[in-house]
Structures are given as structure tokens and as C-alpha cells.
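J.: Sequence plus the predicted model coming up.
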Amino acid sequence: MHLGILTGGGDVPGLNAAIKAVVNEAHRMGWRVTAFRRGWAGPVNTDAADPSATPNSHMALTPDLVRAVDRTGGTFIHTSRTNPSRMKPDEIPDWVKVDREPDAHGRIDITSHVLGVLNTMEMDLLIAIGGDDTLSYAARIHTEGMKTMCIPKTMDNDVFGTDYCIGFSTCVTRSVEMINRLRTSAGSHERNMIVELFGRNCGLTALAGGYLADADRTLIAEVPFDLQRLADLLTEDRARKSSNYTVSVISEGARIINEEIIQSGEEDAYGHKKLGGIGERVAAGIKQLTGTNIMVQNLGYLLRSGGPDAVDLIVAKNYGTMCVQLIAEGKSGLMVGIRDGCYATQPADISTKGEHRVDVDGLYDIDQYRPKIARVEGIPMYLR
């Protein structure tokens, strides 16, 4: 059997461990594995008539090649946010036969080319590792005749259909460590510290980071907040402390009541603009309202960089191994995941069927702007 594999979207710690597990388990069964480089840009930039003419778009994977890759973070086969169903004309290689007209936004669907590449390379099944966007496209091509399997990864842990996505534990672990490190500067200068974390639509990273680091206030993407109310709370927090400083955590997708989410730049292939800047906006507002100097730190890519923790290693390894085992059983069109604490599967398109968001009623105090676990018994381990 010939398996394909790719990683799409943002990088997270644990991707290499999942790739290694797929390769080793497939090799044990006598199968071969080919990686597409740079996510869906791999098949897009492969010449369907002669794949060997575009060697930079794909590579054969062997146990020897992946032997040590799990010791580092990121994805050694690279990634991108390419979406073959919404390509700009100038992004399409010359050898691709365009058989559709541009949509209203000038984007072109070249899925027929992707399917042609997979057919020419005689791939039996493609394993896609990614978030909602990457996996939704994998689910689509499964319905169009190419067998696929999906492995969920996101720093936000927000893929619908699984309790856990590769990358989340390392992200939260680093968040807590860095938030606590930043206390020394905030305390030394007696300031309010605003720490901005990942979270476009789901505030789980900020919720968990703020909860575990015992931040004074935590602002999540799901709950718009009042700036004056926040300023008053932080003033009370500082007055109550002999150290005379505060630390607040905020999701990049959080917003002030009656204001829009702060985003910039051009939409990517999946319709997303770049988030970031809410920390600076809040800092400016708090300073104006209180007269207190503010420190702002956007942790951003620091949370993606470096190797995975033990949780992301074991989950990634088991997701990769599980995928190949299921394929050996003749199964496809599935997303592996964790449900109720156990490894399980869902249909590949499950990520398109709903949203995973913070359980605000059970996990958040909307008046105090901080995590509040209404009742621990019965809730998922990772606060889902």
C-alpha cells in the first residue's frame, strides 16, 4: 500500500512525532509513505503528468529518515495555508489545467488537479494532519474518490469531534511558564501586565493558561468585555496586593463590547485575516482610564516553537499509529481523536459539523472576567 501524508496550517509541537509513528507503523506492514511538502501546496505544485519533474513538492519517508524527528517541534515536511479549492490565479503552476472559472473573489478551485496528482502517484490513501481548514479539505476529497484519514492539531484545541488536538498541552504548559516569568518584570515596575495568547474563536488556551497561572483576569474570545469594568477590577486587584501589580491573559480573538475583533492584512485562502493587537488596544484603554503604565506581551510563535511535552508526544504517536492500524483494517474517511478519555474515531467531516468553544456557563465568570469551575466532577480533563 502507498500512503501519502501532509501537515497543513500553523505548526505545533508533536507533528513530527505523528509523522514518525505513521512511517514506522506503515513500514512494519511493508507499506511505503510519501510526504507532500508544505501542506496542500504539495499536490498543488506537483506535475500530474510527471511527478518526478517536481521533486521539491514531495519526498519518500523511511524509518531511517524519521528516526530523530520527534525530538524537535514543528513539521520537518513543512506546512502552508494553501487551499486548493480557493487558489489565486498567480498561485497556480503553469502545468495545471484549470477547468473552472474564478469565483466572485477571483479564486479558482483546482481540486481536479489534486485528485489527478494522487491518482498518478498511485496513492491508496492520504493522511492529513491539521485543523478545521486542512481537515475539511481532506474530508471533501474523500467524498470525491480519494480515501483519506484525518489527525487533528491546533494550539486552541478547537477541532470539533475530539477532546484533544496535538499541540494544546505544550501550548498551555509554555503559557503558564511564560506568564509566571513575566510576573518579575510586572512586579518590579508595579504595573498591569497584559499577556496575549492564541485563540481566534475559542478561548480555551487563555482560559487554561489564566486558570493554571492564577492570573488576575482572563479575557476569552467567547465573551465580549467592558473596558471600564476591566479597569475597575484591575485597580481593585492592585490595591489588594502588597506587590502592587496585576497579570491579565487575553485571547487574540477577544473583543471589547461594541468593538470589532482586531485583525489585519489580506484574507488567507480559508478566509481568515491575521489576528493580533487586542493586547495593545486593551493596554492603551486601561492606561487612559487608570493612569497606570501597562506592559504588553504577545506570546505568539513562542508557544509554537520548540519540542512537544510528554502529553503531545504520546497523543501524536498514538494518533499516527492508530491511523495506520485502522487503514490496515480497511477503514478510511475517519478522523482519529479522543472522546471521554479514550482514543476513538469520528467521520472525517466531523470538524465541519459543529464548533468547539469554551463552556462559558460551566467554566467562566462573566462578571469577574476569570475562570470559574462550577463543578469539577464530570468535566473533561482539558476543560472542554
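T.: Noted; the coordinates are in hand.

J.: Every contact and neighbour count from this point should use C-alpha atoms.
T.: OK.

J.: got a list of what Gly4 touches?
T.: Contacts for Gly4 (C-alpha atoms under 8 Å, 6 or more residues apart in numbering) come out as Val33, Thr34, Ala35, Phe36, Met123, Asp124, Leu125, Leu126, Ile127.

J.: Mind checking which of those residues are buried?
T.: Buried by 16 or more other C-alpha atoms under 10 Å: Val33, Thr34, Ala35, Phe36, Met123, Leu125, Leu126, Ile127, out of the contacts of Gly4.

J.: out of the contacts of Gly4, who's nearest Leu212?
T.: Lowest distance from Leu212 to those (C-alpha to C-alpha) belongs to Ile127, with 34.2 Å.

J.: Pull up the gap between the closest one and Met149, please.
T.: Note on Ile127: its distance to Met149, by C-alpha to C-alpha, to the nearest Å, is 5 Å.

J.: Next up, a structure to set beside the first:
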Amino acid sequence: MKRIAVLTSGGDAPGMNAAIRAVVRRALYDGVEVYGIDRGFQGLLEGRLKPMTLGSVGDIVHRGGTILQTARSEAFKTEAGQEAAVGVLREHAIGGLVVIGGDGSLRGAEALHRRGIAVVGIPASIDNDIAGTDESIGFDTAINTVAWAIDKIRDTATSHERTFVVEVMGRRSGHIALWAGLAVGAEAIIVPEVPFDLDAIARRLIQTKERGKRHSILIVAEGVMSGAALAKEIERRTGFETRASVLGHIQRGGTPSARDRLLAGRLGSRAVERLLAGQSGIMVGIRGEAIVDVPLADVFRGEKPLMASLIELARMLSI
């Protein structure tokens, strides 16, 4: 294999640039040409390939977002679009492709694998909802960003003796809410995967205030309900002045944490190693501290559950 390419697709995640850097530098170290594809699968269809050098990835390991940019592509989802993408890769003599992104991006990688292109995927998603890996690139940074924001919200909540509802990202997944909620000591963590009782939450908030606490923090994943709607329900049930704060896309941006940079470097290097070893149709991930290879078909067989031990810990600590 003399030439490979790398693209980022779907939602951006802190650490994507560190992964691009690792792919490019590992490939060049092994004497392989590398091309970057701008704007994900859409850019692939448009032939937006450019050669990558050591200078291309200099001074990016600490930057959020992705220097290759990202875009959604409805055309690539079609059979015709995927065949066209294969044609572009073959026209440019690309022997292997590294796809960095979340669930949709990895499904696109599998589609190309089925059409004879050597592909390795790297999980990058702040939602951490990709099965087969303990963590996805960007997750650690996202929960640190949420904790940083809530620490500031707590200051004003205490000053005004208010209850605050903080809405975080996670349409179908509560990983951000659960991990960040535990980190900040939230009084309630509401996620799509776990049933909840608003009356029981309200009673606990009342008991908390009766024992002298001047504020409360609740975290809700956006897939459950809006923060504003939950704040109204809590205020109606408790009589406490309640405010909502929606963190939104602040969770996707910013300088990646040291953990995300290290994970990105390890996964990027492994992806190139696997391509050069003749592997395809896999995702490189992490389990414990070991880097593992996971067949892409296995990644899509089920959703990634929340850790039961963390759910129980949150229940015990929120008394």
C-alpha cells in the first residue's frame, strides 16, 4: 500500500485534529503517501483530495474541531453515491482510507469496505455512544467542558438560592449527562436510558433544602426533554425558583484534553498500522488501556449501554 487517505465526518469532536496528525505522521514514518479529504464523504464525492505533509499537521494537536472540516452528505447514503466515491478513490490510486467520526461515519466506512475499499474507522463522538470501545475521541473533553460550565452555574445558583436545570447533549444517549453529573455532584441526572419520577425528584429537592442546602443542580440529556420544560415542571412541583441553562454546542468545541489527545494519537497510529497489515472493515478502539480491533459489523449490532455501576453510584450519592 503506497497511498492512503483520511477524512473526518459527522459531528466534530475535540481530538479529531490529534487523530489526523497521528494518521499522517505514522503513514509518512512508514513511507506511505497521505491525502486529506476535505468535508468528509461529501468532499470525497467532489474529489477534494490534497496531499498531506509533516507541515500540514504541525501545531494542530491542541486545536479543537477538524482542519479537514466535516459535512453531511445525503448523496453518499445512496448506492450511486457510494459507487461514485469508490471511483474517486481508485482514480487517485488510494489504497486505504481512514474514517474518523461517529456512528454514521463508521457506517459509511463499512459501505466502502463492502465495495472493496480497504477502510479502518476511528471512533470520534462526544456522545460516547459507539459500541465496541470504552471511549470515543472527544468524550473526555466534552464532560470536562460540562463540569467547567456547571461549576460556574453553581456560583450564581448559590448566590440566588435557585435550582438550576442544565441541558446537555445526548439525543439517544445519556453518557455525557451521567458522567458529568457524577463529576459535579448533581442532585438529579435524567437520561433517556433510565426511567425517572419527577415527583420523587421534587420531594428529594425539598428535603435537600430543608436540611440547609441553598441550591440544587439537575442535569438532563436533551433527548429526554428540554431544560426549559423540565425547569417549569420542577418549579411547579417544588415552588422553588428554577432556571434552565442549555450548554449546546459549547460541548463540542475547545482544546482537547490530554486524555483525548493521547487516545487520538494511539488510535490514529493503530489505524495506519492495521491498513498496512492488510486489515479492512474494522474500527480501532480502546478497552481498559488496550487498543483493540473491532469488526465494523459488530459495532452496529447493538447500542452502547450506560455503565450500570455508574447509574447505581449516581442513585446512592444523590440522596
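T.: All right, it came through fine. What you see is a predicted model; the values in this text were computed from it and never measured.

J.: What does the TM-score come to for these two?
T.: Remark: TM-score between the superposed chains equals 0.93 [TM-score structural alignment, normalised by the length of structure 2]; 316 aligned residues with a C-alpha RMSD of 1.8 Å.

J.: related to what we said a few turns ago, in strands, which of the buried ones among the contacts of Gly4 of structure 1 fall?
T.: In this view, those that belong to strands under DSSP state E are Val33, Thr34, Ala35, Phe36, Leu125, Leu126, Ile127.

J.: contacting residues for the equivalent of the third one over in structure 2?
T.: Meaning Ala35 of structure 1. Mapped onto structure 2 by TM-score structural alignment, Ala35 of structure 1 lines up with Gly36. Going by C-alpha under 8 Å, 6+ apart, Gly36 of structure 2 touches Ala5, Val6, Leu7, Leu49, Lys50, Pro51, Met52, Leu68.

J.: Double-check Ser305 of structure 1 against Gly73; I have them as touching.
T.: Yes: using C-alpha atoms under 8 Å, Ser305 of structure 1 is in contact with Gly73, at 6.4 Å.

J.: ok, the two, which is more surrounded?
T.: Gly73 (21 against 17; other C-alpha atoms under 10 Å).

J.: and that one, how far is that from Gly306 of structure 1?
T.: Counting by C-alpha to C-alpha - Gly73 of structure 1 and Gly306 of structure 1 are separated by 5 Å.

J.: any shared contact partners between the two?
T.: With C-alpha under 8 Å, 6+ apart as the test, Gly73 of structure 1 and Gly306 both reach Pro13.

J.: any chance you could map the helices in the stretch 1-150 of structure 2?
T.: 16-29, 40-45, 79-91, 103-114, 139-160 (DSSP state H, counting those that start in this stretch).

J.: Which stretch among these approaches Ala177 of structure 2 most closely?
T.: When these are compared (using C-alpha to C-alpha), the closest one is helix 139-160, at 8.1 Å.

J.: Tell me what angle whichever helix or strand comes after that closest one forms with helix 139-160.
T.: Next along the chain after helix 139-160 of structure 2, taking DSSP states H and E as the criterion, comes strand 163-168. Relative orientation of strand 163-168 of structure 2 and helix 139-160, computed by axes from the mean of the first three to the mean of the last three C-alpha atoms, to 10 degrees: 160 degrees.

J.: list the helices and strands strand 163-168 of structure 2 packs on?
T.: Judged by 3 or more C-alpha pairs under 8 Å, 6 or more residues apart in numbering; DSSP states H and E, the packing partners of strand 163-168 of structure 2 are helix 139-160, strand 216-221, helix 227-238, strand 242-246.

J.: Which stretch among these is buried most, on average?
T.: strand 216-221 (a mean of 25; mean count of other C-alpha atoms under 10 Å).

J.: quick check: that one aligns to which part of structure 1?
T.: So strand 216-221 of structure 2 sits over residues 246-251 in structure 1, by TM-score structural alignment.

J.: how close does that stretch sit to structure 2?
T.: With mean C-alpha distance after the TM-score superposition for structure 1, stretch 246-251 of structure 1 departs from structure 2 by a mean of 0.8 Å once superposed.

J.: Next, the residues that contact that stretch from outside, please.
T.: If you take C-alpha under 8 Å, 6+ apart as the criterion, stretch 246-251 of structure 1 is touched by 179, 183, 186-187, 191-200, 203, 205-206, 209-210, 215-221, 234, 237-238, 278-279.

J.: same thing but at 6 Å, please
T.: 192-199, 203, 206, 210, 215-221 (C-alpha atoms under 6 Å, 6 or more residues apart in numbering).

J.: Among the residues you listed, name the buried ones.
T.: 192-199, 203, 206, 210, 215-221.
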